[in-house]
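Colleague: need a structure here:
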Amino acid sequence: MTVPSISITMTGSGGSGVMTAGNLLLEAAGRAGWFGMMTRSAGPQIRGGEAAAMLRLSSEPVLAHQDRYDILLGIDWKNADRFAAEIPLDADSLIVGPGEAPAIFAEAAGQQFQLDLPKIAKSVSGGRPNMVALGVAAAIVGLPEEAVAQVIDKALGRKGADAVSAGMESVRAGMEAAKALPSFNSLAVNTEAETTSQEARWNISGNEACGLGAVRGGVRFVAAYPITPATEVLEWLAPALPKLGGALVQAEDELASVTQIIGGSFGGTPSLTATSGPGLALMMESIGLAVASETPIVVIDVMRGGPSTGIPTKSEQSDLNIALYGLHGDAPHLVLAPLTIGDCVFTTQWSVVLAEKLQTAAIVLSDQALGQTRAIIPRQQDVGMVAEREVPATLDEDYQRYANTESGISPMSIPGQAGGQYCADGLAHTPTGLPSSKADDHHLQMDKRLHKLTNYEFSSHWAEIEGSDDAEVAVLTWGSSYGAASEAVAAMQAEGKKVRLIAMRLLSPAQPEKLADSLQGISKVLVVEQSHSGQFYRYLRAQYDIDAQVRSMAVPGPLAIRPSDVLKTLSEWS
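Modeller: This is a model prediction of the structure:
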């Protein structure tokens, strides 16, 4: 029997290669014409330790993990019980692995089958347990051997023919061993899609997608300091930028990285940095400098559990407050958030375009759940938006860099442009840039910086709106919580219930008129987010007049919000 999706988790201790096996399984699924996603989970250790690769494979695009896992496959069971809360099993779940699985798993699953993967690997010259696990997993879900062979050749080809041969022999040994397992539902192989999967589908992570969106938007200079879970943004950009005439600099810390991109932007090059919560906190003063000097920059914040060092390897949407309010003084700026891995491309690209157009700082709030999840997704077409900064065509001795124009956007000269000299620091200033402590100058420039954002037309990109036009209940969410909320709303609609979903991509400046229009006819609003204090809910209370009953569903990390969580809350309330 074939099913629309299968969820499988592979676990193993440090060095077992569980992540490699998971990545290869995902890529092979893409070659077979499927979609899917893989979330990795690990402890806070720098190196080694237990790890889990959690996959959902499907014949259709998927945005969230299911509420349970069909299969738990252990290369070994060392400390695997630490993932118990992240890997929900039930009476229909199957456990496969060497010896007895940890009791917390065995008691939850309906079936358990002992398969000693390390022992099977020893029967193959140069065999690896993780390649045996790949073969077992491929057989269970119904992947054709040819798709697995293609990814093995790609992954191990550089190590030579012997490595490829040992890898495939291990996979075949795993597939053969899987024949002894109880029968299990599999996915249907889309033979037509196999020939077009490489053109029509991408295998990409959210962090890589942010990097792609940045260069599509026009970013050509990046300065950053590595930090979990944002480092992969930089790893993708480092080799990509030189191919486009750009450059990436690894700065000595977050303070240096943000000031370097301000300098790069001042020189006329769209510039970006990527960090996580602790780094964003260090950057706040300099982001204020970008706002005050009207120098466009983009800061990607791949959020993780906080406060302080928190849980670097787990996800949470708890940097919203600092992104919105962390700058001292009145410093209007842009805050945006991608909704899916694919949307990381568009939202980052749009953020670059907006920052350059509006000459301000843009903070892009991704998170570990988006950034470090790898997925097979439909190819993301380039929407063609490219940064265009307003630069004066001609200049004279009366050039006013901060002139109070109708739009609030003043032409920004480029260093070396004759007659374009001006002072661009963080002091309050006159329209020419001359430092001033006069109230009139201060008020004029504050009004200018605010109005250029609040008067700008952000179009329909501000949010994704789905569901019934005549619904009375709405789910309002943002960022990575969109995936679970979207699946929950789709399930309710399949039951004939009328629900609307509003997922905000533009968080600041607030869009009260647009939200009011999208809530027409709604009497109940459920606000879904992954934070402990309900930061998004409280922001909505502060900035929007919502004429409906509003309930907060604020769930802190590190556990992901699942579709059933949203469904349960909606059902209990409505």
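
Colleague: rest of the way, CA atoms for contacts and neighbours
Modeller: Noted.

Colleague: Check whether Cys456 sits in a helix, strand or coil.
Modeller: I think there's a mix-up here, since residue 456 is Tyr and not Cys. Under DSSP: H, G, I helix; E, B strand; the rest coil, Tyr456 falls in the coil class.

Colleague: Can you tell me how far it is from Val335?
Modeller: Per CA to CA, to the nearest Å, Tyr456 is found 14 Å from Val335.

Colleague: Which of the two has more residues huddled nearby?
Modeller: Set Tyr456 next to Val335 and count neighbours by other CA atoms under 10 Å: Val335 wins out with 23 against 13.

Colleague: isn't there a strand covering that one?
Modeller: Yes - counting by three-state DSSP, Val335 is part of a strand.

Colleague: who touches the residue nearest to the spatial centre of the chain in this structure?
Modeller: Centroid-nearest residue in the chain: Leu370, 2.5 Å away (criterion: CA atoms, centre = their mean). By CA atoms under 8 Å, 6 or more residues apart in numbering, the contact set of Leu370 is 205-207, 340-341, 480.

Colleague: which stretch of helix or strand covers it?
Modeller: Assigned by DSSP states H and E, Leu370 belongs to helix 368-371.

Colleague: Please tell me how far that helix is from the chain's geometric centre.
Modeller: 4 Å (CA atoms, centre = their mean, to the nearest Å).

Colleague: How about stretch 449-464?
Modeller: 23 Å.

Colleague: so is the residue in the chain sticking out farthest from the centre in a helix, a strand, or just coil?
Modeller: Distance from the centre of the chain peaks at Glu397, with 47.0 Å (CA atoms, centre = their mean). The three-state assignment at Glu397 reads coil, by three-state DSSP.

Colleague: Could you also give me the structure for this second sequence? I'd like to compare it with the first:
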Amino acid sequence: MKSKLTLLIGGIQGEGVVSLGTNLMKTLSNLGYYTYGSRSFSSRIKGGNTTMTLSIGVEKQLSVEEHMDIILALDKETIQLYSSKLHTNGILLYDSVISVEDFNAESNRFIPLPITEIAKNFGSLIMKNTSALGFIGRLLGLDKSGLLTSLDEKYRAKGQEVVEKNLSTLEEAYHIKIEGLDIQDFYLLHPKNPSSRAVMLGNEAIGFGALMAGCRFIPSYPITPASEVMEYMGKVLPRYGGMMVQVEDEIAAVTMAIGASYGGIRSMTATSGPGLSLMMEGIGLAGNTETPLVIADIQRVGPSTGLPTKNEQSDLFSLYYGGHGEYPSIILSPATVEDCFYDTIKAFNLADQYQCPVFVLSDLNLGLSPQTIDDLDYDQVIIDRGKIAKKEDLAVIERGTFKRYAFTEDGVSPRSFPGMINGGHHVTGLEHNELGLPFEKPENRKKMMDKRLGKTAPLENEPSIDLYPFGNNNPTLFLTYGSAFGTVLEAIEQSEKKVDLGIIRRIRPLPMKQLTSLFERYDHIVVVESNYRKQLASILKEELGHHDKIHSIHKYDGTNFTITEMVEKIGAWF
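Modeller: The predicted model follows:
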């Protein structure tokens, strides 16, 4: 019996490969297993090969191996592309309607299954994914009742007839003997804690975090790989008095979010690189008017259209330096689905506390890879709206004298919302005085710039790097962010040589105090990131120096780091 295995499901895009993988993940998670799913898909709605690779185990899963224990091929191209990635003792299951004469198909490793035949017998070719689920469930030794329950939940809304046909299809496939295979070789060990767990995308966790943070408005424009944020919010917000608006472009999205935030409603938008470019002027407006703004940036390969279905982390410079002029902003960088939930809540609080744009910087792999998550801790959900003018303070001032941009000790001024008596004030993208009125005096400009850009300085003293030590007095720290975390962590655990691991969770402002301590502690800090220009490493060198201690491992071909690659890179430091 296995404590962990890797399964690749491949077929024609648009025919339910992801649905099959997700159904299996949900069933396994309900039984107490941990799963992680990595998608590979084309920039088209239907056609071409698509795969979903699942890592399944009794411990937390945060990455996938590049070699598979099981391949389930629903089309011929999957065999062509991935049969060479089988483990020595792995098996390739394929739909019996596929001809394998062109392949060197070893009889004990290539096993046909009547997937399509069973689906047709029970009603429709479209049910071949249900047929495949039955075979895989039996192969892994899963309890049939769990599979049947997941199908019932999935198809219940389509009517009893659809449910019955799918249940019958699964029953038939589950009980067919797979010739030439001892299925017990692939049975999974029973989970240590057989409690049911949820499966979520990073994008869904961002949406859920926003909902729990009190966000009630999201104007957004669809873009791969960020659309799931607006889709999730569109489903849930109406239940809580909120609204999702699909707007005409990203310019409308960002300015509508700013307007709602100015009105006192927690709001956000979500986008990727091309949309971020269109939002830049609006982001500067939020910075200059000190209006809270939350943006989720789910990075993909650029520039321009680039490779919209491939992973990259190349928006960091745009967020760190982007826009004309200078304004404060905060960049958070979650590394797991759970982080996406908690960091989005934190983003709304920071936006209100510091009255500036806050970015939740994710990437395609984190945003679109479903994962089994641990129970979320709702006690961590704290809402802090920051400095809001008090009614009793407004009552004693004359109308038109409210200093929305008052110079304060910490640089943050109390804000008022429309409708608050005596809280009215002028708002403009022009430089302004404390009342918000346009004002061009040099001394005022300097004071306003010092106020805006200095107010986030306290964050530099707050740690934001999670450390994973793997020994005593290791001289080398691997530092990464985003979805690369899981791969690097697994590589260190597999490697005979050990380095320490750091995950940076807030990139702007950098945790200067913590970084200073780390540079004193380590001889080498190796930054692992997915972009050409080594963006995080470059920012660290600019802000802290230590050019001799900062090194880079970077990848920019659209593919994810693999565990094997990282094990080799780790070994190179010894």
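
Colleague: now what about the TM-score between them?
Modeller: With the length set by TM-score structural alignment, normalised by the length of the first structure, the two chains reach a TM-score of 0.92; 561 aligned residues with a CA RMSD of 2.4 Å.

Colleague: ok, residues contacting stretch 228-248 of the first structure?
Modeller: Residues contacting stretch 228-248 of the first structure (CA under 8 Å, 6+ apart): 207-208, 210-212, 215, 220-224, 226, 274-276, 301-304, 312-313, 367-368, 371-372.

Colleague: still on that earlier bit, when you align them, which residue in the second structure goes with the residue nearest to the centre of the first structure?
Modeller: Aligned by TM-score structural alignment, Leu370 of the first structure pairs with Leu366 of the second structure.

Colleague: cool, Gly310 of the first structure as well?
Modeller: Aligned partner of Gly310 of the first structure by TM-score structural alignment: Gly306.

Colleague: likewise Val473 of the first structure?
Modeller: So, by TM-score structural alignment, Val473 of the first structure is matched to Thr476.

Colleague: Report how many residues lie close to its match.
Modeller: 20.

Colleague: In contact with it, which residues?
Modeller: Per CA under 8 Å, 6+ apart, neighbours of Thr476 of the second structure: 499-500, 522-526, 573.

Colleague: Could you measure from it over to Asp466 of the second structure?
Modeller: As for Thr476 of the second structure, its distance to Asp466 of the second structure is 15 Å (criterion: CA to CA).

Colleague: Same check on Phe110 of the second structure?
Modeller: Phe110 of the second structure is 44 Å from Asp466 of the second structure, by CA to CA.

Colleague: the more surrounded of the two?
Modeller: Phe110 (20 against 12).

Colleague: Correct me if wrong: the more buried one contacts Asp95.
Modeller: No - the criterion here is CA atoms under 8 Å, and Phe110 of the second structure misses it with Asp95 at 10.5 Å.

Colleague: re the thing from before, what residues are up against the match of Gly310 of the first structure?
Modeller: So Gly306 of the second structure contacts nothing (CA under 8 Å, 6+ apart).

Colleague: Likewise for the one 5 residues further on?
Modeller: Shown in contact with Asn311 of the second structure (CA under 8 Å, 6+ apart): 299-301, 363-365, 530, 558-560.

Colleague: May I ask which of those residues has the most neighbours?
Modeller: Asp363 (33 neighbours).

Colleague: Now do the same contact list for that residue.
Modeller: 297-300, 311-313, 482-483.

Colleague: what's the distance between it and Ile56 of the second structure?
Modeller: 22 Å.

Colleague: now swap in Phe217 of the second structure and tell me
Modeller: Relative to Ile56 of the second structure, Phe217 of the second structure is positioned 36 Å away (CA to CA).

Colleague: same check, this time on Arg505 of the second structure
Modeller: Applying CA to CA, the value for Arg505 of the second structure to Ile56 of the second structure is 26 Å.

Colleague: Quick one: the strands in the stretch 151-300 of the second structure, in order.
Modeller: 198-200, 217-220, 243-246, 268-271, 293-299 (DSSP state E, counting those that start in this stretch).

Colleague: Can you lay out those strands as CSV showing distance to Ala406 of the second structure?
Modeller: Below are the strands of the stretch 151-300 of the second structure laid out as CSV (distance: least, CA to CA, whole Å):
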stretch, distance to Ala406 of the second structure
strand 198-200, 43
strand 217-220, 28
strand 243-246, 33
strand 268-271, 26
strand 293-299, 20
